[in-house]
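*Asks:* mind folding the following:
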Amino acid sequence: MIGTCMVIGDGILTPCISVLSAVGGIKQASNKMTEDMIVWMSVAVLVVLFIVQRFGTGKVGYTFAPILLIWFFFIAFTGLYNFIKYDPSVIKALNPMYIIYYFKRDKKQAWISLGGTVLSITGAEALFADVGHFTVRSIQLSTCTVIYPAIVLQYMGQSSYLRKHKMDALNAFYKAVPGPVYWPMFVIAVLAAIIASQSLISATFSIIQQSLALGCFPRVKIVHTSTKYEGQVYIPEINYLLMLACVAVTLGFRDPGKLGNAYGLAVVSVMAITSSLLVVIMIMIWKTHLLLIISYILIIGGLELLYLTAVLSKFIEGGYLPLVFAVILLAIMYTWNDVYRRKYYYELEHKISAERLKDIALNTNVSRLPGIAVFYSELVQGIPPIFGQYVSNVPVLHSLLVFVSIKSLPISKVPVDERFLFRQVQPKELNMFRCIVRYGYTDIRNEEEPFERLLVEGLKAYMQEEFLINESNQNHVQSNEADNDDICVQIEEDEIENEATERNIEEVTHGTEMMEVVEKAWHAGVVHFVGDNEVIAGKSANLWKRVLINYAYYFLKNNLRQSINKVFDIPQERMLKVGMTYELQ
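*Replies:* Below is the predicted model of the structure:
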């Protein structure tokens, strides 16, 4: 959760520092541009950036791809130009011995400077999230053949330029751009900053989607923008919250230097947490040799620890910002996940037992009404406790009961004939069925495919399939009897076949009766029962749990999406909410 929160914080800081730094280059061409003008221009660019997110990664990516190619060509060209013109001898800096000389000479200052050099590898911390939007091979090819060579040439060119112009170190990128290509470079730099920001925003959407699936994030609307890649998603609420946060940070900090300190801490923290989790995977899943694990910890872990201590030295100068974001997001995620798990285990412990169902079936005080009652629950197995709450207060049951669990699958579409999975619940006298409804991430629930009609048609198909199977079993037994004219057949075999025949006749009869029940119930009408659960801390809960459940979770629950009737097209006039209080310990 901490790593996820730091990446989301990274998604806030990346647009701010990228756009603010790129737009700041206009000072090079005009002395009339004030700091306030640059800040407000950056805010305008950020607002446009977040507005276009709703078109999806695929469409935005096709638009941005040519711009990125031009950007990398420009930085490679200007870097090579400066490298040749000013001081080609800087190529000696590729020798790692100069790092050792640098630390021997400058010591503490060299260690502090690592917090700035880490910014040269930003973006790598979010590659795992980009895999949800692009293929692994495309990322490998683009990085090795285009991105890395262009960046190395640009840094070598800046180094050559600074050998002759040491006073321009604070704005070396724009100062080193040759005059004729300054304005094209400025335009491309702003567009590239937008693209870099968009990649972290898309990564934020991806990890929030995964957190939501694991019950670690409050309910938000997920819009899938691609039928090919599951990871290409857009989350409207998160998009606008990120936009407001970016605008606030840009107006509050105004200085790319302070934002760089915050950005560096977010990047290194994510890398360190990722490496720590990778060690766990190496031990428990990959079963890697112990020497390789120790080598990884000493080499990679040692470098990341060194970088982390360097960026922490800038904590007061803006480095605290990602930690503030992380603490707020972590509080939200932890609260939601903790109560989510407690609720689920409560339902498992209090689900209706088979004995309780038998008692309900034999209870003469329970009346039956014509129609279908649909109960919604997250439980895949067992009858949810809201059913017991309903029967205890209203001793009337509909002629047909269906307990529905909605599940989302990681595929684009689920065929309608495979969407519903039915199982009949014993005892049969209750006419009770469990149903798992499966949706793909691009399946649309609309008026053309009303949920009620599809549910009933799926139930009829299930009953018809059961009827045909039983009927075929009966015909098979009867054919065996006709062919078996041997008078020496054993009496025991005859008795077994007769029992099987009687059993199949009973099942066929039951199937026919159930088809009639379903048809009559469908014409009588459908009523939807939705649990309106109130969650409170139990009497034995301590003060921390009381605050967590009664106040923090209550606040989140009342300010987030709750309308199941809108999601599954439940008619308002046929929806009843069953209130129940969960006392969580």
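*Asks:* CA atoms for contacts and neighbours, from now on please.
*Replies:* Will do.
*Asks:* Ser408: what's it in contact with?
*Replies:* The contact partners of Ser408, by Cα atoms under 8 Å, 6 or more residues apart in numbering, come to Arg438, Tyr439, Gly440, Tyr441.
*Asks:* what about the third one, how many residues nearby?
*Replies:* Same thing as Gly440. Under the neighbour criterion other Cα atoms under 10 Å, Gly440 is assigned a count of 18.
*Asks:* wait, it touches Glu418, no?
*Replies:* No - the pair Gly440 / Glu418 is not scored as a contact, 11.1 Å apart, by Cα atoms under 8 Å.
*Asks:* ok, Val396 - contacts?
*Replies:* Val396 makes contact with Val366, Ser367, Arg368, Leu369, according to Cα under 8 Å, 6+ apart.
*Asks:* in three-state terms, how would the last one be classified?
*Replies:* So the one you mean is Leu369. Counting by DSSP: H, G, I helix; E, B strand; the rest coil, the backbone at Leu369 sits in strand.
*Asks:* for it, which non-adjacent residue is spatially closest?
*Replies:* Closest residue to Leu369 apart from its sequence neighbours, by Cα to Cα, 6 or more residues apart in numbering: His398 at 4.4 Å.
*Asks:* what of the first one?
*Replies:* If you skip the residues right next to it in sequence, Val366 has Pro395 as its closest partner in space, 4.8 Å away by Cα to Cα, 6+ apart.
*Asks:* any idea how far that neighbour is from Leu20?
*Replies:* 66 Å (Cα to Cα, to the nearest Å).
*Asks:* ok, those two, which is more surrounded?
*Replies:* Per other Cα under 10 Å, whichever of Pro395 and Leu20 has more neighbours is Leu20, with 26 against 14.
*Asks:* skipping adjacent residues, who's closest to the more buried one in space?
*Replies:* Nearest residue to Leu20 in three dimensions, chain neighbours excluded: Ser42, at 5.5 Å (Cα to Cα, 6+ apart).
*Asks:* run this one through as well so I can compare:
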Amino acid sequence: QPFEVVTQAHLGHPQVRKSAAAVPGVGFEIRASIGVIYGDIGTSPLYVYASTHVLNKTDDAGNFIPALNDDILGVLSLIIYTFTLIPLIKYCFIVLQANDNGNGGTFALYSLICRYAKINLATNQAPEDRVLSTYQLDLPTQNAKRAAKIKEYLERSRFWKNLLLTVALVGTCCVIGDGVLTPSISDVVVEVSVASLVVLFAIQRFGTHKVGNSFAPCICLWFACIALIGIYNIIKFDPSIFKAFNPYYINSFFKRNKRDGWVSLGGVVLAITALSENAGSEAMFADLAHFSVASIQISCTIVAYPCLILAYIGQAAWLMKHQDMVSTTFYSSIPKPVYWPMFVVATAAAVIASQAMILGVFSIVVQSMALGCFPRCKIVHTSPKYEGQIYIPEINWALMVMCIIVTAALQDTAKIGNAYGVTVVAVIFMTTFFVSFIMLMIWQKNLWLTLAFFDFFGAIELVYFSSVMYKIPQYGWIPIAFVTGLISIMYTWYYTRKEAFKYEVNNKLSMNWLLGLGSNLGIARVPGISLIYTELPQGVPGIFGHLISNLPAMHSTLILVCIKNLPMPTVPAEERILLRRVGPPAYRMYRCAVRYGYKDDDGRGAELEDELMSSLEEFLRAEAAGALQLELASNPANEDCRALEDYQAGGSLVTGAHDKGRKTDHDIEIDSRAQRKIEGLQQARQNGVIYILGHTNLRCKSESNFLRKFIIDDYYGFLRRNCRSIIDTFDIPHTNLLQVGMVHYI
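*Replies:* This next block holds a predicted model:
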């Protein structure tokens, strides 16, 4: 393929994009992160003690059995140490460091591993993508040999490739499933809860920065209130409660209660699922797309952690004198003079609690779409100042409907609490699994240190996971049902798109076939530009052969456009577009790869067209300079040749200091050669730009088995018909659209 690539360059639109990131102040981020991320954290004291089995036992006749004071101390000690070890130490100071250029979540961890090792089964990885400035990883040299061996093993092992993808999919689905339960768990009265949920989801379209600033005062007031009430209860009821910091009480708790103590972990875990999910694991970790690591760490250690610890200690001190009132611990422990004001603040905080999970779900869905694992949805970038703040209408309303159904069906916080936490703990363990890989391969930490991290935290999390599995018959099956449905959607979409891409690769047209058509491609060439969208980053797609076989004419300029969503947060604007020529210059045919990260605002309609045309003009100038350099290559010592190299590096052609600002003959020659082509391109654009898209129906071959036919013909077909098309996603004008219908049997 001698004419496949004449020249190529990373070219970007010189105009600053509207969604360019602005750096917010730390004060703004801390304030907003408290309002957005930590709402759910504060709600955990509402129900943790009431959900703990040992403290809320009944006999065979249904009579309540008051808990022992040592059991109260044991539960408090479990809360303190679990709270400190998992959310604070593990997530705030270890997991948050495993971010993907400031982005968190299961898929962010997965994409980080994918960029280091070629394990991604998705289609959007190519050698030219790996030279992007944001793609490269700065790796230390320590333990590099072991990391390289692990990388090579992963790249060879189909089992580990599929396992890592499966863990990423399951973890993501678990978080989305919990996004249905987190808002529901805040109910007080069903009617009030439903109305509150409608309002909460309706305001999401205003954006993270506005919602966060609106919620921050209420959440800050909430944390101050529960901390002060905790201090009051400690002083009044039992100042000696601080002895629960002695881990002896954990040991004696399990010795005394045995199986009941193990079951009680399912209630204790509710104290950390709020913080782990929203200040450490998926939702808070995914909310790194909205806030910085520093702001989240500061707001957690200075505000959330101490206030919640004081609240739990204060409730335990109150319980030491009121063992028979465990089921109403939170509200009963509030001093009477401030009961009603606190009731209002608690209700508001409970409604706000779901905000972090909603935003976390938005970020996770975007990352999933970038890796080809989720149907296309509309993504609205809600802030022109702060990059990564998004809103997805379809996901928002779907979550609202499911939250209302769960709230109306269960109508009880205790029942929803039983459902909540089953999948959350699974995600916590999956995060430990991914971070361990990152520690070995990317951070290249000591092997024994990595094993200690995995064994220590993994063992704790698996014990908690075994306990919450006890809740499955008691409505714990609800999140599992959600997760199962989501996994089926994501896997079906991923699997079918992968098979479709394989079909495209195997049936692309050869360059010899293209060259055999001649410069007119065997048809009439009319003025204008055709943008032919294809998923193939290399080669001539089958849709092109179908076009010229059925149309008598094609435009004078043809551009094969491949939109690529890479497994990375952002692609710099100057590196976004990659252009190369297809065939000899007389063919006037180009290939264009437009590359986006999962935080980037995809170019749409006229904006993308302007960017393409501007980049193509720069490409033609660089091509003219390259052609002239070849002519001068016979005399590399020539001063003009060296000046030409300076021009290609970004300077202007000058022969000396006294000539600065004056064009040489070679400058003029380059401008003349390029200008003729640029004027031809501009004239072609004035004659019209047509967007050509394939409208492909995927069907199974007749010899395929029943399951494969169901997945591709029925399930994927249903998803494809009900998701957004690429026409809507990229805002392609219908007046300039030509769709080519094809059927692919895969």
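*Asks:* how close are the two chains, by TM-score?
*Replies:* Overlay of the two chains. TM-score (TM-score structural alignment, normalised by the length of the first structure): 0.85; 545 aligned residues with a Cα RMSD of 3.1 Å.
*Asks:* re the thing from before, helix, strand, or coil at the residue nearest to Leu20 of the first structure?
*Replies:* helix.
*Asks:* verify the stated contact: it with Pro15.
*Replies:* No - with contact defined as Cα under 8 Å, Ser42 of the first structure and Pro15 do not form a contacting pair (9.5 Å).
*Asks:* tell me which of these two has more neighbours.
*Replies:* Between Ser42 of the first structure and Pro15, counted using other Cα under 10 Å, Pro15 has the larger neighbour count: 31 against 26.
*Asks:* give the contact list for the more buried one.
*Replies:* Contact analysis of Pro15 of the first structure by Cα under 8 Å, 6+ apart lists Leu46, Ala193, Ile194, Ala196, Ser197, Gln198, Cys246.
*Asks:* repeat that for 6 Å
*Replies:* Listed by Cα atoms under 6 Å, 6 or more residues apart in numbering, the contact set of Pro15 of the first structure reads Ser197.
*Asks:* which element is the aligned residue in the second structure for it on?
*Replies:* Taking TM-score structural alignment for the superposition, Pro15 of the first structure sits opposite Pro183 in the second structure. Take DSSP states H and E as the rule and Pro183 of the second structure turns out to sit in helix 158-184.
*Asks:* break down the stretch 1-150 of the first structure into its helices, ranges please.
*Replies:* Along the stretch 1-150 of the first structure, counting by DSSP state H, counting those that start in this stretch, helices occupy 2-23, 35-51, 57-85, 97-106, 108-117, 127-130, 136-142, 148-164.
*Asks:* give the buried residues for the longest one.
*Replies:* To tie it back to what came earlier, the one meant is helix 57-85 of the first structure. 57-58, 61, 64, 67-68, 71-72, 74-83 (16 or more other Cα atoms under 10 Å).
*Asks:* go on, the second one?
*Replies:* Along helix 35-51 of the first structure, these residues count as buried under the neighbour rule (16+ other Cα under 10 Å): Ile38, Val39, Trp40, Ser42, Val43, Val45, Leu46, Leu49, Phe50.
*Asks:* try the last one
*Replies:* The neighbour-count check on helix 148-164 of the first structure (16+ other Cα under 10 Å) flags Ala150, Ile151, Leu153, Gln154, Tyr155, Met156, Gly157, Gln158, Ser159, Ser160, Tyr161, Leu162 as buried.
*Asks:* ok, and what's touching that helix?
*Replies:* Residues outside helix 148-164 of the first structure that contact it (Cα under 6 Å, 6+ apart): Phe72, Ile75, Ala76, Gly79, Leu80, Asn82, Phe83, Tyr86, Asp87.
*Asks:* what angle separates it from helix 57-85?
*Replies:* Orientation of helix 148-164 of the first structure against helix 57-85 (axes from the mean of the first three to the mean of the last three Cα atoms, to 10 degrees) gives an angle of 40 degrees.
*Asks:* including distance to Arg423 of the first structure, could the helices of the stretch 1-150 of the first structure go into a markdown table?
*Replies:* Listed next are the helices of the stretch 1-150 of the first structure as a markdown table, based on distance: least, Cα to Cα, whole Å:
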| stretch | distance to Arg423 of the first structure |
| --- | --- |
| helix 2-23 | 39 |
| helix 35-51 | 46 |
| helix 57-85 | 40 |
| helix 97-106 | 68 |
| helix 108-117 | 60 |
| helix 127-130 | 38 |
| helix 136-142 | 41 |
| helix 148-164 | 56 |
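*Asks:* closest one to Met185 of the first structure among those helices?
*Replies:* helix 57-85 (7.0 Å; Cα to Cα).
*Asks:* before we move on, the earlier item: just the ones in strands from the contacts of Ser408 of the first structure, please.
*Replies:* In strands, judged by DSSP state E, the following of these are found: Arg438, Tyr439.
*Asks:* farthest pair in the contacts of Ser408 of the first structure?
*Replies:* Arg438 and Tyr441 (9.9 Å).
*Asks:* what residue in the second structure is paired with Gln389 of the first structure?
*Replies:* Structural alignment places Gln389 of the first structure opposite His546 in the second structure (criterion: TM-score structural alignment).
*Asks:* any idea how far Ile692 of the second structure is from its match?
*Replies:* According to Cα to Cα, His546 of the second structure and Ile692 of the second structure sit 12 Å apart.
*Asks:* give me the more crowded residue out of the two.
*Replies:* Neighbours of His546 of the second structure and Ile692, each counted by other Cα under 10 Å, are more numerous for Ile692; the result is 21 against 13.
*Asks:* residues contacting the equivalent of that one over in the first structure?
*Replies:* Superposed on the first structure with TM-score structural alignment, Ile692 of the second structure falls opposite Phe529. By Cα under 6 Å, 6+ apart, Phe529 of the first structure lies in contact with Val374, Phe375, Leu576, Lys577.
*Asks:* tell me the SS of Phe529 of the first structure?
*Replies:* strand.
*Asks:* which SS class is the residue nearest to Asp417 of the first structure when sequence neighbours are not counted?
*Replies:* Leaving aside its chain neighbours, Asp417 of the first structure sits nearest to Gly458 (7.4 Å; criterion: Cα to Cα, 6+ apart). When classified by three-state DSSP, Gly458 of the first structure comes out as helix.
*Asks:* trace Ser327 of the second structure over to the first structure, please.
*Replies:* Residue mapping for Ser327 of the second structure onto the first structure gives Leu170, with TM-score structural alignment as the criterion.
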